[in-house]
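Here is a sequence together with a model predicted from it:
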Amino acid sequence: MTIQLPVSRAGTQSDWWRGAVIYQIYPRSFADSNGDGVGDLPGIIEKLDHVADLGVDGVWLSPFFTSPMKDFGYDIADFRGVDPVFGTLSDFDRLVERAHKLGLKVVIDQVYSHTSDQHAWFQESRASRTNAKADWYTWADCKPDGTPPSNWQSVFGGPAWTWDARREQYYLHNFLTSQPDLNLHHPDVQEALLDTARFWMDRGVDGFRLDAVSFLMHDPSLRDNPPVAAPLKRTRPFDFQHHLYNKSHADIPGFLTRLRGVIDAYGDGRFIVAEVGGELADGEMKQYTHGPERLHSAYGFNYLYAETLTPQVVRDAIAVWPGAPDEGWPSWAFSNHDAPRHVSRWAAAAERERAARACMLLLLCLRGNIFLYQGEELGLPQAAIPRELLQDPEAIANWPQTLGRDGARTPMPWTAEQANGGFSDARPWLPVPDEHLPLAVDRQAGDEESVLSLTRRLLDFRRAELALRLGAVSMLDLAEPLVGFERVHEGRRLVCLFNLGSETVAVARADWTVLQSVGGATRLELPPLSGFVAERT
């Protein structure tokens, strides 16, 4: 299979994001400055030098907004406030100022599909059917027998409808019952969210990561979702439906166009990327980024939910973005706060360091923007959290079938010999695993052979090679377990070749000069879990 993509224009201040590497910070678990066991904005400021030293282009901050924390910040009670556990608005302003001085862009989460039930908007909306915000959320009458208005199921388990006795109606919540869905079909709701975007733009942020974009709008007629004939997994009722009507409405692109207009009014250099999940994700990512008036980029779960890393997974992901006219720009992540860390998904314990190295090179060779999740630069594996210490509501509700997200959210290990890995003087909100301590930043920073040092070298290499940041990609026709592709920009041709198998494979290409390699790969052979970038000579 060969896919030829057009060469993108060179990176400028206005499109710094094209081919950028952005480091995701999960604030609760990055660095605790005040000894309460929870990471905070001042802690992030103290550790930003580490991020800048990696050589990334910017940071993405997961939610730090006012919240009851039932979903750890994705249940927002005030879109314009900083939760006291994280600090203050002044702390956020200092963070932006410090990041910009270090040459880092700042991208923040925006969660527009729902709020917390503690948000003032919802408190007013549920008070009556006639108040000014009565239709700001998705309310519906019950069926004649009192059951919910549709068969829609929540992502976190159980019906997506909860009865509210004050209004004598059901409200929609695609996630927790405490996360009521906003009604973005209402123009006043859209305008309120656009004002929220302006608020953060005015404070100097460089872009947004939009959470759960396909859940922004539902089918107003509340049609039932059709069943899945033979679901591959049966963990939650959510898995038994094709989600055609509780999400993915045709009016979503119109709102995204309005949002892009707000962002563009602030001038060049702003950036919006969407998280898009579900069975329709490939098409929706293309739709939401189509043309110059929608989002700049989108990412799905091609790698995040892949249980194994195979050549076919890589080929399929690249094929989603064939480079059609007005096509958006892809983004890629192997790990994040919602998915088990990839080195644990894709490699046995004895092979995880090799996997961390090979995956870092593969990720940084992909065409698109790259998201690195905190700790990925250290090769951290997924943590095993005992049931009694679980915090994630999904994990608690579905234990043991779904172990949830806590294992990817444990605190960053900064210093191996300090209590809690140097994250906090107090007991952290999640434990620091013993197996993470030998991988702490202080242990790896001075070791030229460490995963951290490799990450820095590879980021320098990607930044210097426009073929990797901006170039076209074409797949090489290779037999498994090899996977490879060429990256081409302005006559510069690089070959990226990887062995994802368990046996050494001979390649023997005398006309290639290896520029970067991991896992002992040479132009003659590739050991298991190895790879190289070479130029044709």
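Sure thing, it's come through.

Could you use CA atoms for every contact and neighbour count after this?
Will do.

Spatially, what comes nearest to the residue nearest the centre of the chain if we skip its sequence neighbours?
The structure's the chain has its C-alpha centroid closest to Asn336; by CA atoms, centre = their mean the separation is 5.4 Å. Leaving out its chain neighbours, the residue that sits closest to Asn336 by CA to CA, 6 or more residues apart in numbering is Tyr373, at 5.3 Å.

and the comparison structure, right after this:
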Amino acid sequence: MPKDKTETTPERVNGIARRWWKEAVAYQIYPRSFMDSDGDGVGDLAGIVSKLDYLSDLGVTMVWLSPHYDSPNADNGYDIRDYRAVMSQFGTMDDFDALLDGLHARGIRLIVDLVVNHTSNEHAWFAEARQGKDAATRDYYIWRDPAPDGSPPNNWPSFFSGPAWTLDEASGQYYLHLFAAKQPDLNWDNPAVRGEVWDLMRFWLDKGVDGFRMDVIPFISKDPALPDLPAGIKPQKHYAEGPRLHDYLREMRREVLSHYDCATVGEGNGLDQDQMRRVVDERREELDMIFQFDVVEFDRDAAGNPRDWTLPEFKEIFARQADSMDAHGWTTVYLANHDTTRPVSRYGDDSAEWRVASTKVLNALLLTQKGTPFLYQGDEFGMTNFPFTAIGQFQDIAVRNAWAAAQATGTADEATFLTRLNRTSRDHTRTPMQWDASAEGGFTSGTPWLPVNPNSAEINATSAMADPNGAWAFTRALIELRKAQELLVYGDYRDLAPDHPQVFAFAREIGADGIAVVLNFGASPQTFALPDRPGPVRELLASDASLIGSDVMLGGWSVMICAWGDR
């Protein structure tokens, strides 16, 4: 696949510039949990290579690989020690090259994580910075003197519990870390830091990767005054879109991205929709796509606890997201990633009776929305949340730190804590991929780093692929339908029944041509009458639903996708 960017005027469809990354169907791989090739219990790059035909058969056209870089793993690879080296647990650079070549040979592009808000505290830059205030890389990070009483410079909290400042005893200064203490934040106001980032981006792009998913990119610019977090404001809102964020993203585009045929997707944590629109407006030359957070936050209260929700609330998220972008911007669609729980356990029904059917519904929603869809590993056949029974089973640093803080303050209640985590923990999507009915789900011949879900004998890729009426086959058909129907990529979005309590129905339209997607989000059968259309309606894809004229007859947790017009 060519990497040099060729300047051409793109064709426009429905007023939108045609780009390969808008037409992609992406699949996220969390390498620790995808496939272990050497029996050490940790997934690796050679394991991924062994499953490339699986990805090709599914039909995905882009892979997002979570961090594969050298890391001490304080945050499972999101604390990077060396940006130009592969984590030894995952293999070698030769293994990475084999993965990249194998994907490209199958027509699948690869984007990798770019984690440059912070490094590991074991990175050579930080090791040198700790040598003293005059160290050459001291200003690569953010240091401040203590407050007069010796406390941290401000009241900023870390996302992983406790203050966002750690005292460096040797120098008497605090360093900033919005995440774990082992993840010091970089000082992007230093042009030398930006130059280092541009160089490491070129290293991977020259190697042949097709772009980057940019971790917590809205946080890279800090207000030099470091003002206190106001009461009632979420930390991510306070940290996002600092005063020079857009300057730095435009510099990134100018210095690096404009020279390659690549794609960028930013993690939009903390940004509202107006802010996200600015980041991805093609006329501003910043990023290409953004991950919006409403879909993974709306069912949580202000304290982050799960709450009951209604289907009209859920629909509003997608309508608002589709409306957030005009013809000059682009977004993504996802229901899960490595920081969430499993969609079928969260938005669907993971009971034995309805798991497969509700997985079909959720994947139909994902793959027919406006924006580039990102499917997370295992969701193609409906992997479920893990039934954790003890705090000690969790590996997530956020859980461990929160539990330690609760114990330290005397507020630890294991039963309550466990109940909450069984609905919210990130470890639900980090449990190993369930490949077959053998021991440890076929993921490893050793002891897995995180327990394999005990339902792996029943729920696994091999059995799912063998079922022609199952979720895996339906997901593959959905992917092929999206590739064949540009309406599902570039069409306008319109909610056909915003207030219906059980049916999620919407249209994707270009002029007089359209596709209707009708989804039953419940066990009871439903009948839905399509609005008047200019011409007959034809069925494109269905699961336990039928079309009679303009009436859609839906079984429990069912799908009907139909079209009208000439497209």
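Happy to help now that I have it. For clarity, every value in this text was computed on a predicted model and none was experimentally measured.

Superposed, what's their TM-score?
Between these two chains, after superposing, the TM-score reads 0.91 (TM-score structural alignment, normalised by the length of structure 1); 516 aligned residues with a CA RMSD of 2.1 Å.

Show me what the residue nearest to Asn336 of structure 1 lines up with in structure 2.
Alignment note (TM-score structural alignment): Tyr373 of structure 1 maps to Tyr376 of structure 2.

Touching, that match and Gln28? I think so.
Yes - in this structure, Tyr376 of structure 2 is within contact of Gln28 by CA atoms under 8 Å, at 4.9 Å.

intersection of neighbour lists for those two?
Each of Asn337 lies in contact with both Tyr376 of structure 2 and Gln28 under the rule CA atoms under 8 Å, 6 or more residues apart in numbering.

Please report the distance of the nearest residue to Asp264 of structure 1 once chain neighbours are set aside from Val107 of structure 1.
The shortest distance from Asp264 of structure 1 to any non-neighbouring residue, by CA to CA, 6+ apart, is to Arg270 (7.1 Å). Using CA to CA, to the nearest Å, Arg270 of structure 1 is found at 9 Å from Val107 of structure 1.

Over to Leu361 of structure 1?
Leu361 of structure 1 is 24 Å from Val107 of structure 1, by CA to CA.

One more: Gly519 of structure 1?
33 Å.

Can you pick out the residue with more neighbours from these two?
More neighbours surround Val107 than the other of Gly519 of structure 1 and Val107, with 25 against 20 (other CA atoms under 10 Å).

helix, strand or coil for the more buried one?
Put simply, Val107 of structure 1 is strand when judged by DSSP: H, G, I helix; E, B strand; the rest coil.

which one in structure 2 is aligned with it?
When structure 2 is aligned by TM-score structural alignment, Val107 of structure 1 is paired with Ile111.

Surely that match touches Gly208?
No - counting by CA under 8 Å, Ile111 of structure 2 sits too far from Gly208 to count as a contact (9.7 Å).

which part of structure 2 lines up with stretch 67-87 of structure 1?
Using TM-score structural alignment, stretch 67-87 of structure 1 pairs with 71-91 in structure 2.

The helix ranked longest in structure 2 aligns to what range in structure 1?
Secondary structure of structure 2 per DSSP state H: the longest helix is helix 191-207. Helix 191-207 of structure 2 lines up with residues 187-203 of structure 1 when matched by TM-score structural alignment.

Contacts for that stretch, please.
Stretch 187-203 of structure 1 is contacted from outside by 79-80, 93, 112, 136, 182-184, 207, 255, 259, 262-263, 266, using CA under 8 Å, 6+ apart.

ditto for stretch 307-327 of structure 1
Here stretch 307-327 of structure 1 makes contact (CA under 8 Å, 6+ apart) with 3-6, 282, 286, 289-292, 302-303, 306, 329-330, 345-346, 475, 480-483, 500.

List the ones among these that fall in helices.
In helices, judged by DSSP H, the following of those are found: Asp282, Lys286, Arg345, Trp346.

of these, buried ones?
Burial by neighbour count, judged by 16 or more other CA atoms under 10 Å, picks out Asp282, Lys286, Arg345, Trp346 from these.
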